[in-house]
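J.: heads up, no residue letters with this:
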């Protein structure tokens, strides 16, 4: 693997940074301590500009190259997840009920590694904008940063991001042009009946039976309303109701997620959910309200920028370790908002066998941090060569 020698030299430092960040996970937009650590390191590296407080705790840093040229954006997410850690690592989370279960500590570290190298060498034209983003997991921090004007403010022309990939071989990059990750919508259904004694159901209006009927009917959206060859997921993930075996409750709560690539599919699912909820409410004699929320859009890679990014990845890990023809997946990613604003590409970097992201035993593989940092650095040097 052609990891940049200078980055390989400070790989032990990167491990220290990453494990420090792992101990101090922060959620959502409240990544203030993480941002402070990032700013401290960026100041040590001697970057030219640091802009704080974007999307509450986001940071954008500018490094100027040699000579005039465009601005390329590199993004890393900083937030963690509300999960109790089960890694047993000596650097495990010190924050109860929160952990870096998706590797954002590693993503931040990789971008810091690239920042240190680029600030030292400046072997590129134009500028690089280093985007450290909060609230990827919940809140759409990328979209907030875009709404707050980072693309225009810093004159970013194209933008790139990287995510670790468990159970993909160490150092293997995978991506695809066009849609790579799905849009994510959420729905909640509140069912209101009339509670009472379980021995006297005739005196009640049972929301439990109604909720079961609604969930069963929802399963027909995929099986009977959607073309079988198109990608679409509708999953009910929560049903909450009741408190005891001898009480029919007053209400029930249903929650779920929709993953899609086509706005027409989103429209169809929302329409059918409304029809099902209304119809089942009438059938069971309850009241039922649906709230349908369209969240992150599909993550769509620009074809030309994906070809460029895959070519850069090949410089770092070799032809055999880059696959730019993978199938799209039904997960979601708020980097989609940045790709709506500017052309760019999203790649995955394999970190080997182990627990998947969002698992309490997940841990970022420090071995891949110099690879990711080298990739980020080569994007800049290759895409904006000195004249």
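T.: Looks like it came in fine. Being a predicted model, the structure only gives us computed values, none of them experimental.
J.: When you work out contacts or count neighbours from here on, use the C-alpha atoms and nothing else.
T.: Will do.
J.: where along the chain do the helices fall?
T.: Taking DSSP state H, the helices of the chain run over residues 5-9, 11-23, 32-45, 104-121, 141-147, 150-153, 207-218, 220-225, 263-284, 303-317, 335-341, 369-383.
J.: I'd like to know which of those is closest to residue 350.
T.: Nearest to residue 350, of all the helices of the chain, is helix 369-383, at 10.0 Å by CA to CA.
J.: List the contacts of that closest one.
T.: 3-4, 7-8, 11, 14-15, 72, 74, 106-107, 109-115, 117-118, 123-125, 128, 162, 171, 309, 312-313, 316-317, 349 (CA atoms under 8 Å, 6 or more residues apart in numbering).
J.: The same query, at a cut-off of 6 Å, please.
T.: Outside helix 369-383, the residues that touch it by CA atoms under 6 Å, 6 or more residues apart in numbering are 3, 4, 110, 111, 113, 114, 124, 313.
J.: cool, stretch 196-216 as well?
T.: 193, 194, 195, 246, 247, 248, 251, 252, 284.
J.: Check it against this one:
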């Protein structure tokens, strides 16, 4: 296996700088500028403004034609407050790298640094720094901007931290890795009025109550027990006074599945239930699915290739190939719909992603860089 050239102190400093200056979806201007500046300083072919704030670096091997392998890292932070107190704590109120994208960006910069010095290979490595993963719009924005056509990669891979796995472990599945995600937005319009005269109203609160209960049958009475689906209503917005029946109610929730057939069936059933409750309540009910991402489905050959590379980095006993798919979602799934590839997990321990005290574990940075570099070498030569 090729030796990997890693400046760990520089990577840690970069990771912590990005953590201290987080930016939310499509606002990653400082982060993009930092990434592009590093790539250019390292003589990596650099393209900016891809899908808004996305950056792409291209490293050509000196041995000529080979396969083109894309490696992707997400750059955006979450719109939440950091409650931990590291020295590199977020300097922006209400914005926080609570999912480790600062670490992912730093790892891919580490890969870029290696290939700026070591180009004795055949093929091309495309480094994709993606905006707006948390909103589910960044992947499609880059694809709409011609990412595939402009860089013509054969396969694409991503590595995400996994607090549920101990540091020094690695996980990848064949097939379903992460669930799909659809934000469900239901708007109920009725006729408001005084609480003492409900007969004069078309009560959207009553309709909402019936709807919340009826929606539970989507999973329990529509989806086969052998399949997996989750439908949760997370918010109810209605009214402002105890003696007033409001005219409008808004429900929001999340739908998650691991199969596109199940996803389509669940969405159809949600629509049908809304139509039925609208008829019985005499209210108008509309449903929309927003910020949607399909399930992240790994391609078998590429997942196996990633696992084989990981054995050399982590040891066979630390490479996990059988575990339950995860109900989180990722818009990396959009890339996998169009090109072969795989999404893998890097164990890091600690609190779970999106926890207010989350922080990326810098100790696993070199492991991630070594894996991604070795994977690029292996797949370019495949």
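T.: In hand now; what should we look at? Fair warning: this is a prediction, and the values are worked out from it, not measured in the lab.
J.: if we can go back for a sec, okay, the contacts of helix 369-383 of the first structure in a markdown table with neighbour count and distance to residue 279 of the first structure next?
T.: Putting the contacts of helix 369-383 of the first structure into a markdown table (neighbours: other CA atoms under 10 Å; distance: CA to CA, whole Å) gives the following:
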| residue | neighbour count | distance to residue 279 of the first structure |
| --- | --- | --- |
| 3 | 18 | 60 |
| 4 | 18 | 62 |
| 110 | 30 | 52 |
| 111 | 29 | 51 |
| 113 | 30 | 56 |
| 114 | 26 | 56 |
| 124 | 24 | 62 |
| 313 | 29 | 53 |
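J.: Show me which pair in the residues you listed is furthest apart.
T.: It's 110 and 124 that sit farthest apart of the contacts of helix 369-383 of the first structure, by CA to CA, at 18.9 Å.
J.: What is the burial count for the equivalent of residue 328 of the second structure over in the first structure?
T.: If you follow residue 328 of the second structure across to the first structure using TM-score structural alignment, you land on residue 331. Using other CA atoms under 10 Å, residue 331 of the first structure has 14 neighbouring residues.
J.: Show the contacting residues for residue 331 of the first structure.
T.: 181, 182.
J.: ok, now with 10 Å
T.: 180, 181, 182, 183, 184, 259, 260, 298, 299 (CA atoms under 10 Å, 6 or more residues apart in numbering).
J.: what do you get for residue 241 of the first structure?
T.: 191, 207, 208, 211, 248, 249, 250, 251, 252, 253, 254.
J.: In contact with the residue positioned nearest the centre of the first structure, which residues?
T.: Residue closest to the mean C-alpha point of the first structure, counted by CA atoms, centre = their mean, is residue 333 at 3.7 Å. Taking CA under 10 Å, 6+ apart as the criterion, residue 333 of the first structure is in contact with 136-137, 140, 142, 180-184, 296-299, 346.
J.: go again using 7 Å as the cut-off
T.: 181, 296, 299 (CA atoms under 7 Å, 6 or more residues apart in numbering).
J.: still on that earlier bit, looking at the contacts of residue 331 of the first structure, which is nearest residue 37 of the first structure?
T.: residue 299 (29.0 Å).
J.: Residue 178 of the first structure versus the closest one, what's the distance?
T.: 8 Å (CA to CA, to the nearest Å).
J.: which one of those two has more residues nearby?
T.: The residue with more neighbours, out of residue 299 of the first structure and residue 178, is residue 299; 26 against 16, by other CA under 10 Å.
J.: counterpart of the more buried one in the second structure?
T.: Residue 299 of the first structure maps onto residue 296 in the second structure, by TM-score structural alignment.
J.: so that match makes contact with residue 174?
T.: No: in this structure, residue 296 of the second structure is not within contact of residue 174 by CA atoms under 7 Å, at 10.6 Å.
J.: which part of the second structure lines up with stretch 80-93 of the first structure?
T.: So stretch 80-93 of the first structure sits over residues 77-90 in the second structure, by TM-score structural alignment.
J.: buried stuff in the matching stretch?
T.: For stretch 77-90 of the second structure, a neighbour-count test (16 or more other CA atoms under 10 Å) marks 77, 78, 79, 80, 81, 82, 88, 89, 90 as buried.
J.: again with stretch 184-204 of the first structure
T.: By neighbour count on 16+ other CA under 10 Å, the buried set for stretch 184-204 of the first structure is 184-196, 198, 204.
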